[in-house]
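Enquirer: here you go, sequence then predicted model.
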Amino acid sequence: MLTPASRPIIQATLPLVGARLDAITARFYDTMLGEHPELLDGLFNRANQRSGEQRQALAGAIAGYAVHLLKDPAPMDPVKRSGQQLVERIAHKHVSLGITPEQYQLVYDYLFGAIAIELADVLTPEIAAAWTEVYWLMAEELSGREAQLYAANGNAAVWSPWRVVRKTPAGTHAMSFVVDPVDATAARPGRPGQYISVKVRMADGIHQTRQYSLSADAESSRQRTFTVKYDGEVSRALHDDVHVGDVIELSAPAGDVALGDSDRPVVLASAGIGCTPMAATLRSLSDQQSPRKVLALHTERRAEHWALADQMRQDVAALPDGQLQLWFEEPAEGAHHGRMSLKDVALPPRAVLHLCGPLGFMRAIRQEAIDLGIEPEHIHYEVFGPDLWLASA
């Protein structure tokens, strides 16, 4: 918790610091990566650096954590607390990349160097001390949660080699990869809705990483399946340069958005390649012959773009109480015409809603769901890349 001396300082300076966080994080990343270019080899995604999404996510995380400390002065439980989503989401992403506790000191040095420059006109020793306290409270909570997640993996190595055994087109713009472990090291099973990080050597020799949802058989320890849209540097390299028989590096499954044990009805709403975690969830429910009511909702521009159409149709049909509804912007038989709206859907009472797709889509569907009676605590979402929803919350 914040000390009594720091609390009023953070409260008074949060608007000013928040207004300058974009400039602070831009300077932070430019300086740190300029002096440590090795961090771009397998750790930081340079496409997210170019787009500015990573610094927006960092700025949002710092501001969001400070707001949480002001709202809830009590010590935070790492599993049950009002600010769970922020720390839990970042911790899972860090574990999928192999972030270590020692790296928090490096980040601190460069981040507060940037703060000293960007806030030079107002910075006092007291303000610096208060924001240092915020940073280290966040770092300590993150590193503590990350230690728990690393221990749960049961394997000290962050990365392990997997061989591509199948590579098949999925819709018109995506490719599914099925990989088997190269060695006998035990691989931890995942949970439906989780992702793995994939590390690929690029043409210039630099390794780049990106997270991909497990799209089938998430609970297997002997095989991984993930589906990749042809979009972005790493994804294009996987499509164009990685072939059956090649070996790639994968992290253990991570991610805080996974299907929980419950008898509540499940609503899975996705757009575009956001169908991947939903497909894994449907596969798991189908394999278990789950008696839960399952409502799968998916939207695309055109029917042929739907990456995992056959798999999802088959799994919904195999469920004891499953239903599928579709929306296509170009008319297609058996589907709604236009963009998804829950106003066209009879939502089951007590439902749990999982969302994945573009941020605008998820925000709109979430609001509709709340308006129709789904409690916010039973609405979960997954974002591909830096979480700009949290950053703008």
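Expert: Everything's here; your move.
Enquirer: use CA for all of it now, contacts and neighbours both
Expert: Fine.
Enquirer: host element of residue 381?
Expert: Counting by DSSP states H and E, the element that carries residue 381 is strand 379-382.
Enquirer: can you list the buried residues in that strand?
Expert: Across strand 379-382, burial judged by 16 or more other C-alpha atoms under 10 Å covers 379, 380, 381, 382.
Enquirer: the structure to be compared is supplied as follows:
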Amino acid sequence: MKTPPAPLALSENTIATVKSTSPVLQENGELLTRHFYERMFRENPEVSSLFNASNQAGGTQQRALAGAICAFAANVDNLEVLASAVERIAQKHAGLRILPEHYPIVGSNLLAAIQEVLSLPADHEIVTAWAEAYGFLASILIGREHQIYTEQENKENGWSGFKNFRIVRKVRESDVITSFYLSPEDGSNVPGYKPGQYITVRVPDPKSGTTMRNYSLSCAPNPGHFRISVKAEPNGAVSNFLHGKAEGETLEIGPPCGEFFLDLSEHHERPLVLLSAGVGITPLLAMLESATNARPEREIYFIHGSLHGKTHSFASHVREISAKNDNVTSHIRYSEPTEEDRAANRFDSTGYIDAELIGNLLPTRDCDYYFCGPKPFMSSIYRQLLAWGIPGTQVHFEFFGPREELETA
């Protein structure tokens, strides 16, 4: 089953038909997406390397796609609502090097899955409508991804696809996180990027040939190198592969991507609030370094949570930044401090980062908020900012999972 060419605009009949499927998709979304992935990996195993196997095993990918399909069905008559989601998907696709030829594979399997799960004939109006809608959405994504690839390639020191980088330095930041300083093997400099963005690392995989992961760039742009700071996850195939690499070895790296970043061209007078927990510190640290260099007059509040001193990365670096910049206030909270932590005064308070702490530290709630960390932390912060009535334009986050889970929580 081929995906038809994308129309210039969706017909009224298609819009009505797709919207009418929203309730049944809400009910059967995960069943549909599980069937879709099983079918696609069976019929088109050549695309399996583009997908995160651990997310597949845990159901994260299936839930994310189900949420995206339901959101598209519900808002197909008002696609402006989905603009930020489309940008997020396009950036993720660019990081994985998704190309136009991949879309017919996904489309044919998705339409077949809809047909099979809902027991519909191939010429049913729902299948026909979704074929038209998918072609329309694919054309939007292909166009945006082409723009991203062109920007990456034309940027100074930019490139297309994957490029060999050498690990020029490896630094143990805590018991669980190690930083990797990466420079191009050909001796060139690296392109600039927006603080908060990530790069894609591609490594060998015994099953699919290769597999890829995104890692936030953990320092302000530096022409000589990228830096990623990677937590060794239990059963994390890629993170443990990286931790086993030595200085001098090479990695395949994709250009910087991502829609979660601090826009240094904007000049808000509002205070900047950077909230992180655990390894979520990595993109926020790049923002902190960049913001202090670009806007030394802007109030910055850096609030970080960790279990204890042994899992706390970049502690001395953040203290140094705070001490050197009068506009920076930092606060460290440990949930399980040790006696050694207490004796060394390594933290400012105990417990988890919550509304009371944030409210007591800030001079006003009218701030720009950026946050990243584990799901419970993210859900708590997101819920609190909503309760405070903070406008969506002032709330920015990087959530590694289906955003619907965060929003539902």
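Expert: Nice, I can see it. In this text the structure is predicted, and so the values were computed from the model without any measurement.
Enquirer: now the TM-score, please.
Expert: The TM-score (TM-score structural alignment, normalised by the length of structure 1) is 0.90; 382 aligned residues with a C-alpha RMSD of 2.3 Å.
Enquirer: the strand holding residue 381 of structure 1 vs structure 2, mean deviation?
Expert: Superposed on structure 2, strand 379-382 of structure 1 shows a mean distance to its aligned partners of 0.5 Å (mean C-alpha distance after the TM-score superposition for structure 1).
Enquirer: quick one: that strand aligns where in structure 2?
Expert: Aligning strand 379-382 of structure 1 against structure 2 (TM-score structural alignment) gives residues 395-398.
Enquirer: and stretch 157-170 of structure 1, by the same measure?
Expert: Per TM-score structural alignment, the counterpart of stretch 157-170 of structure 1 in structure 2 is residues 160-173.
Enquirer: which SS state does residue 96 of structure 1 fall under?
Expert: Following DSSP: H, G, I helix; E, B strand; the rest coil, we place residue 96 of structure 1 in the helix state.
Enquirer: where do the helices of structure 2 begin and end?
Expert: Secondary structure of structure 2 (DSSP state H): helices located at 12-20, 22-43, 53-58, 60-74, 83-96, 102-117, 125-154, 237-243, 281-294, 315-324, 339-344, 355-361, 375-387, 403-408.
Enquirer: identify the residue range in structure 2 corresponding to stretch 355-362 of structure 1.
Expert: Stretch 355-362 of structure 1 corresponds to residues 371-378 in structure 2, going by TM-score structural alignment.
Enquirer: show me which positions of the matching stretch end up buried.
Expert: Buried-residue list, stretch 371-378 of structure 2, by 16+ other C-alpha under 10 Å: 371, 372, 373, 375, 377, 378.
Enquirer: same question, stretch 5-12 of structure 1
Expert: 6, 7, 9, 10.
Enquirer: could you dump the residues you listed into a markdown table and include distance to residue 141 of structure 1?
Expert: Shown next, in a markdown table, are these (distance: C-alpha to C-alpha, whole Å):
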| residue | distance to residue 141 of structure 1 |
| --- | --- |
| 6 | 18 |
| 7 | 18 |
| 9 | 21 |
| 10 | 19 |
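Enquirer: closest to residue 271 of structure 1 among the residues you listed?
Expert: If you rank these by distance to residue 271 of structure 1 using C-alpha to C-alpha, residue 10 comes first, at 39.1 Å.
Enquirer: list the residues that contact the closest one.
Expert: By C-alpha atoms under 8 Å, 6 or more residues apart in numbering, the residues touching residue 10 of structure 1 are 66, 70, 127, 130, 131.
Enquirer: neighbours of the third one, how many?
Expert: To tie it back to what came earlier, the one meant is residue 127 of structure 1. Neighbours of residue 127 of structure 1 under the rule other C-alpha atoms under 10 Å: 16.
Enquirer: could you do the first one as well?
Expert: As a burial measure, residue 66 of structure 1 scores 23 neighbours (other C-alpha under 10 Å).
Enquirer: please say which position in structure 2 it maps to.
Expert: So residue 66 of structure 1 corresponds to residue 73, using TM-score structural alignment.
Enquirer: make sure that match is actually in contact with residue 22.
Expert: Yes - the pair residue 73 of structure 2 / residue 22 is scored as a contact, 5.4 Å apart, by C-alpha atoms under 8 Å.
Enquirer: got the angle between the biggest strand by length in structure 1 and helix 309-318?
Expert: Ranked by residue count under DSSP state E, the longest strand found in structure 1 is strand 159-170. Counting by axes from the mean of the first three to the mean of the last three C-alpha atoms, to 10 degrees, strand 159-170 of structure 1 lies at 90 degrees to helix 309-318.
Enquirer: distance from strand 159-170 of structure 1 to the middle of the chain?
Expert: 21 Å (C-alpha atoms, centre = their mean, to the nearest Å).
Enquirer: just the buried residues of it, please?
Expert: Along strand 159-170 of structure 1, these residues count as buried under the neighbour rule (16+ other C-alpha under 10 Å): 159, 160, 161, 162, 163, 164, 167, 169, 170.
Enquirer: any idea how far the aligned partner of residue 337 of structure 1 in structure 2 is from residue 274 of structure 2?
Expert: In structure 2, residue 337 of structure 1 lines up with residue 350, judged by TM-score structural alignment. Distance of residue 350 of structure 2 to residue 274 of structure 2, computed by C-alpha to C-alpha, to the nearest Å: 18 Å.
Enquirer: what ranges does the stretch 201-350 of structure 1 have for its strands?
Expert: Secondary structure of the stretch 201-350 of structure 1 (DSSP state E, counting those that start in this stretch): strands located at 207-216, 224-229, 247-251, 266-271, 294-300, 322-328, 336-337.
Enquirer: before we move on, the earlier item: in JSON lines, list the contacts of residue 10 of structure 1 along with distance to residue 196 of structure 1.
Expert: Below are the contacts of residue 10 of structure 1 laid out as JSON lines (distance: C-alpha to C-alpha, whole Å):
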{"residue": "66", "distance to residue 196 of structure 1": "29"}
{"residue": "70", "distance to residue 196 of structure 1": "34"}
{"residue": "127", "distance to residue 196 of structure 1": "39"}
{"residue": "130", "distance to residue 196 of structure 1": "36"}
{"residue": "131", "distance to residue 196 of structure 1": "33"}
